[in-house]
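Peer 1: Sequence and predicted structure, then a few things I'm wondering about:
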Amino acid sequence: MRLRRRGLASINSEVRDGILPAADGIARVPADPRAEGHTPRSYRVTALIIACALFMEQMDATILSTALPTMARDFGVPATNMSAALTSYLLALAIFIPASGRLADRFGSRTVFRAAILIFVAGSALCGIATSLPLMMGARFVQGLGGAMMIPIGRLVLLRSVAKEDMVSAMSWLIMPALIGPILGPPVGGAIVTYLDWRWIFYLNLPIGLLGIVLVTRYIEDVRADGPVRFDAWGFVLSGIALGCLLFGFEMTSRTGELPAALLLIAIGALAGWAYLRHARRRPDPILDLTLMAIPTFRLSLIAGSLTRITQGAQPFLLPMMLQLGFGMTAAASGLITIAGAIGSLMMKGLAPRILRKWGFRRSLIVGGLGGSAGYAVCGLFRPDWPIALIFAILMISGFFMSFQFSAYNTIAYDEVPSSRMSAATSFYATFQQLMLSLGICVGAAALHVGMLGSGHARPSLADFTLAFMVVTLVSAAATIWNRRFAADAGAELSGHR
């Protein structure tokens, strides 16, 4: 797919730059041809602007996790039911992300990116005035609609603007400012909940979003497809029904008395998923292009990254709740402890290019996966008599390993994807990324609920949290099976490893 504002190039140049498949039939990724004129400073400016949107989304998520017990009390529902507020947001991401690439190609990346921020800000305002859990779920869904277009399109802009040898560095620049959100989120959220009102959590997004709209308007190019873009409407409907029913079905399994309805939703979701698979095989341009799974590095990154993200999705839900309900901490105190993971993530970003250059993707992902899983397993053993410094250190190390894995997965996933399929690949990958984060919340909540049923507790105990952490840790540890299947030289051109 060619882009506007680009001059005609020879076929030989297309092959050389990786835009068209090479003669051996293997698609190599790319830097977009427009990247040839981009200096390091220009791609860093683009990355920092996109990171503003990521900062807003990440800060909102981490603040909300700290506030869940207080919001549950105000809404008059059990604390475990508040997982629905997280799931409804991630559900919107999973449903609408597949359409994000097509929308950007048709209407322009700047136009859609700017509209996405505006929708996210509107959803934040609705969250701030919500008076019940159902209203909060609806408002979070609106937020998710904006988030579904913000991050994939931002990543697509960056992928089309960066030379291949600068990709690891560009991803680090994109993620590093966004990590400020998770660092500020827990203490800011704890302070807001303890000393103000949790509704200010959402009102904070308004000035940040308005600033993002101004920066996008000024600095982001309005890149779009040069030819007509077909939209797979039937595929969008089927995939939305499948993802929506499966997510809410799994989430409802953690609620008392709703198992029959949960099983019905799961069955409907599975049937819609089967119908989508049949539809996708017959259509040349399905909204979720399953033929991308034939690309080795994309397939392995998607599977291993999905398993890892289940744990990462559960941890922000389980940890603040354990510290507040199990340890008796205030929201402010628990927020100060949970920033440790974000600090560990921030420490890792400067080291990621050097680690990958020395050890390569395969070895680094194996070690990082085992280290991160072990760290989160220890989280389940935390007890009130543990030294706070020790808890903080363990969370920081866990954050270091987990964040390194996501940086590596997000980079190597596109190593063999041709430029013409980059839009489809970013939408496909981001859909499963958010789906697994949602599933992580569901798995964590379900494991916690099973523990409560087994112990006969109406309120989760520390042993129940231990069970939940062990369950999600086993899932992320299973990613090692697929990490070992990467070729020893996978992503060598990206990392510089020889």
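Peer 2: It's in.

Peer 1: drop to CA atoms for contacts and neighbour counts, all remaining ones
Peer 2: Will do.

Peer 1: Which stretches in the stretch 151-300 of the chain count as helices?
Peer 2: For the stretch 151-300 of the chain, helices defined by DSSP state H, counting those that start in this stretch occupy the ranges 167-178, 180-195, 200-203, 205-219, 233-252, 259-282, 296-321.

Peer 1: Quick one: those helices as JSON lines, columns for mean neighbour count and distance to I412 too.
Peer 2: JSON lines is the format used below for the helices of the stretch 151-300 of the chain (neighbours: other Cα atoms under 10 Å; distance: least, Cα to Cα, whole Å):
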{"stretch": "helix 167-178", "mean neighbour count": "22", "distance to I412": "9"}
{"stretch": "helix 180-195", "mean neighbour count": "23", "distance to I412": "24"}
{"stretch": "helix 200-203", "mean neighbour count": "20", "distance to I412": "34"}
{"stretch": "helix 205-219", "mean neighbour count": "17", "distance to I412": "27"}
{"stretch": "helix 233-252", "mean neighbour count": "22", "distance to I412": "25"}
{"stretch": "helix 259-282", "mean neighbour count": "17", "distance to I412": "25"}
{"stretch": "helix 296-321", "mean neighbour count": "24", "distance to I412": "7"}
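
Peer 1: Let's have the ones you listed in TSV, adding distance to F120.
Peer 2: Shown next, in TSV, are the helices of the stretch 151-300 of the chain (distance: least, Cα to Cα, whole Å):
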stretch	distance to F120
helix 167-178	16
helix 180-195	16
helix 200-203	10
helix 205-219	8
helix 233-252	20
helix 259-282	27
helix 296-321	20
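
Peer 1: So for S100, which of the ones you listed sits nearest?
Peer 2: helix 233-252 (11.2 Å; Cα to Cα).

Peer 1: gap between the closest one and the chain center?
Peer 2: 18 Å (Cα atoms, centre = their mean, to the nearest Å).

Peer 1: now stretch 217-234
Peer 2: In terms of Cα atoms, centre = their mean, the centre of stretch 217-234 is set 22 Å apart from its chain centre.

Peer 1: for stretch 280-290, same thing?
Peer 2: Distance, centroid of stretch 280-290 to centroid of chain: 23 Å (Cα atoms, centre = their mean).

Peer 1: this is the other structure I want to compare:
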Amino acid sequence: MRASQIVPLVVATALFMENTDSTVIATALPTIAQSLGEDPIALKLALTAYLVSLAIFIPISGWMADRYGSRTVFRAAIAVFMAGSVACAVSNGLAGFVAARFLQGLGGAMMVPVGRLVILRSVPKAELVSALAYLTIPALIGPIMGPPLGGLITTYLDWRWIFFINIPIGIVGIVLATLYFEDVREPERPPLDLVGFAMLGPGLAALMLGLASTGRHLLPGWMTWASLGGGAVLLALYFGHSRRMAHPILRLDLMRHPTFRIAVIGGSLFRIGTGAIPFLLPLMLQVGFGLDPLQSGLITFSAAAGAMFVKTVGPRILRRYGFRPVMVCNAVFAAFFLAVNGLYTASTPHGLMLGILFLGGCLRSLQFTCVNAIAYADLEKAEMSAGTSLASVAQQISLSLGVTLGALTLEGAAAWHGRSAIAAADFGPAFLAVALISAASVFPFRQLAQDAGAEVSGRMIARTAPTAAPGRQ
């Protein structure tokens, strides 16, 4: 296998572990709460702690890779994530469990951005689309496999095994990274912007905490608004600080590259809808329609099958049509299939759901491949690590926004009908709301140049290839 295949698969190991872990815990929260003697709502602080840790440490992942080497940091990140998993499994109280989830977030913040950076530095641009296609699959499989896997483990084993299963996966990732990763680092490294980190880290943390608690009642209302307001002020201060610094911790100046700017803005809008799917879909099937977690997971897993299918045909689609037409049209179709999920009822045939989810998985996977590839099409090699950090922070915020907006719409629909508890009828407006936001990504994607990312998509190579002589075709 070539580097464009091996390296993404190694990174996908870490991405699969992270995404699966973050979703199986949602299914197991009531059981964990009972074991720890806590209310299930209190256990949602563990989810918030993980998001806060990601928000704080993702911005320094690129600098860490440049300073200590991408292979070294990637392996250390997996080890930290494994340590956090063990700490979660042996926790006997809420405080210890929340602290362990924070530790997991530290490992997760370094794993995926640094892994993506390894791909960008080791794979030729002409093979980047194929390489990133491998990376998008675990991002879809993990959240879909999580609910049924969590239900199986908590029902037939013990909830602590949810975290122990990360250990063999992590060991495999460390071994493969040792064998196939180059320990790439930048020879010239700017000093770490500690002042910027002191603004950006707490600012993102406060903003993420406020977003996570909105609609979930994790905090009193005044604390939620204080978190949102304080986070916004700190981020505004960082914006002014970054413009005065030669080497800020998060390089907002990279938004001057049209392809990067459009990928970040358009990709964030599109991911809002995607971020809501792992939250809304299992909840609708289980709470709204009365299915058990295993039945729910066997239905939603079809979207992962669609993602696998697109892995083989996505690069060919891009070579034929280019980024701009594919991303504009695909955003509309993907948003449509997202909204259709809200039309299901308890009597909808499961076969029909499977088919719609399969097609939706195809469309979302293709869009992820496009966004991830076009973002780095015009960045210089020295800008790759900074670009990875900025894109990863934007992705985390947009995914959290998807869950928040989905939850708010659910609660709003229930209140409109005079109910305090959500029902099946409330999911239609929620899916429609996040689908409309995803569809809005069409507007930034339309700003792409017609030949944007031609080298990355392979169209440039196809156009310049010599025509076969007569008689040799």
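Peer 2: Right, received. Where do you want to start? Predicted, not measured: the structure shown is a model, and the values here were computed from it.

Peer 1: sorry, back to before: to H497 of structure 1, which of the helices of the stretch 151-300 of structure 1 lies closest?
Peer 2: Closest approach to H497 of structure 1 among the helices of the stretch 151-300 of structure 1 is made by helix 167-178 (12.2 Å; Cα to Cα).

Peer 1: can you list contacts of that closest one?
Peer 2: With contact meaning Cα atoms under 8 Å, 6 or more residues apart in numbering, helix 167-178 of structure 1 is reached by 43-44, 47-48, 50-52, 54-56, 58, 158-159, 162, 346, 349-350, 352-353, 407, 411, 494-495.

Peer 1: about what we covered before: the helices of the stretch 151-300 of structure 1: which one's closest to A139 of structure 1?
Peer 2: Nearest to A139 of structure 1, of all the helices of the stretch 151-300 of structure 1, is helix 200-203, at 10.7 Å by Cα to Cα.

Peer 1: The closest one aligns to what range in structure 2?
Peer 2: Helix 200-203 of structure 1 corresponds to residues 161-164 of structure 2 when matched by TM-score structural alignment.

Peer 1: just stretch 464-479 of structure 1 next, same as before
Peer 2: Using TM-score structural alignment, stretch 464-479 of structure 1 pairs with 426-441 in structure 2.

Peer 1: With stretch 294-302 of structure 1 instead?
Peer 2: Aligned by TM-score structural alignment, stretch 294-302 of structure 1 falls on residues 256-264 of structure 2.

Peer 1: what does that stretch rub up against?
Peer 2: Applying Cα under 8 Å, 6+ apart, the contact partners of stretch 256-264 of structure 2 are 254-255, 371-372, 374-379, 391, 394-395, 444-445, 447-448, 452-453.

Peer 1: How about stretch 241-252 of structure 1?
Peer 2: Contact with stretch 241-252 of structure 1 is made by 83-84, 87, 91, 94-95, 258-259, 261-273, 435, 438-439, 441-443, 445-446, as judged by Cα under 8 Å, 6+ apart.

Peer 1: let's see it at 7 Å
Peer 2: Identification of contacts with stretch 241-252 of structure 1 by Cα atoms under 7 Å, 6 or more residues apart in numbering yields 91, 94-95, 258-259, 262-263, 265-266, 268-270, 272-273, 439, 442.

Peer 1: which of these lies closest to A225 of structure 1?
Peer 2: Of all those, I95 has the smallest distance to A225 of structure 1: 22.7 Å, by Cα to Cα.

Peer 1: show me what contacts that closest one?
Peer 2: By Cα under 7 Å, 6+ apart, I95 of structure 1 lies in contact with 240, 243-244.

Peer 1: can you check L401 of structure 2 too?
Peer 2: Shown in contact with L401 of structure 2 (Cα under 7 Å, 6+ apart): 211, 272.

Peer 1: Please, which helix or strand holds it?
Peer 2: Element membership for L401 of structure 2 (DSSP states H and E) is helix 384-416.

Peer 1: corresponding residue for G451 of structure 1 in structure 2?
Peer 2: Under the alignment (TM-score structural alignment), G451 of structure 1 maps onto A413 of structure 2.

Peer 1: repeat for L259 of structure 1
Peer 2: Taking TM-score structural alignment for the superposition, L259 of structure 1 sits opposite G221 in structure 2.

Peer 1: any idea how far that match lies from A177 of structure 2?
Peer 2: Using Cα to Cα, to the nearest Å, G221 of structure 2 is found at 45 Å from A177 of structure 2.

Peer 1: Next: R320 of structure 2.
Peer 2: Distance of R320 of structure 2 to A177 of structure 2, given as Cα to Cα: 34 Å.

Peer 1: And the helix holding L401 of structure 2, how far out from the chain middle?
Peer 2: Distance of helix 384-416 of structure 2 from its chain centroid, counting by Cα atoms, centre = their mean, is 10 Å.

Peer 1: what angle separates the next helix or strand after it from helix 258-283?
Peer 2: Tracing the chain C-terminally past helix 384-416 of structure 2 and defining elements by DSSP H and E, one meets helix 427-439 next. Comparing the axes of helix 427-439 of structure 2 and helix 258-283 via axes from the mean of the first three to the mean of the last three Cα atoms, to 10 degrees yields an angle of 170 degrees.

Peer 1: Mind giving me the packing neighbours of helix 427-439 of structure 2?
Peer 2: Here helix 427-439 of structure 2 touches helix 258-283, helix 323-340, helix 384-416, going by 3 or more Cα pairs under 7 Å, 6 or more residues apart in numbering; DSSP states H and E.

Peer 1: What span of structure 1 is the very next helix or strand once past the shortest one aligned with?
Peer 2: Spelled out, that is helix 323-340 of structure 2. Next along the chain after helix 323-340 of structure 2, taking DSSP H and E as the criterion, comes helix 350-374. The aligned range for helix 350-374 of structure 2 in structure 1 is 388-412, by TM-score structural alignment.

Peer 1: And stretch 294-301 of structure 2, by the same measure?
Peer 2: Here stretch 294-301 of structure 2 aligns to structure 1 at residues 332-339, judged by TM-score structural alignment.

Peer 1: which parts of the matching stretch are buried?
Peer 2: Within stretch 332-339 of structure 1, the residues that qualify as buried by neighbour count (16 or more other Cα atoms under 10 Å) are 332-339.

Peer 1: for stretch 415-432 of structure 2, same thing?
Peer 2: By 16+ other Cα under 10 Å, the buried positions in stretch 415-432 of structure 2 come out as 422-432.
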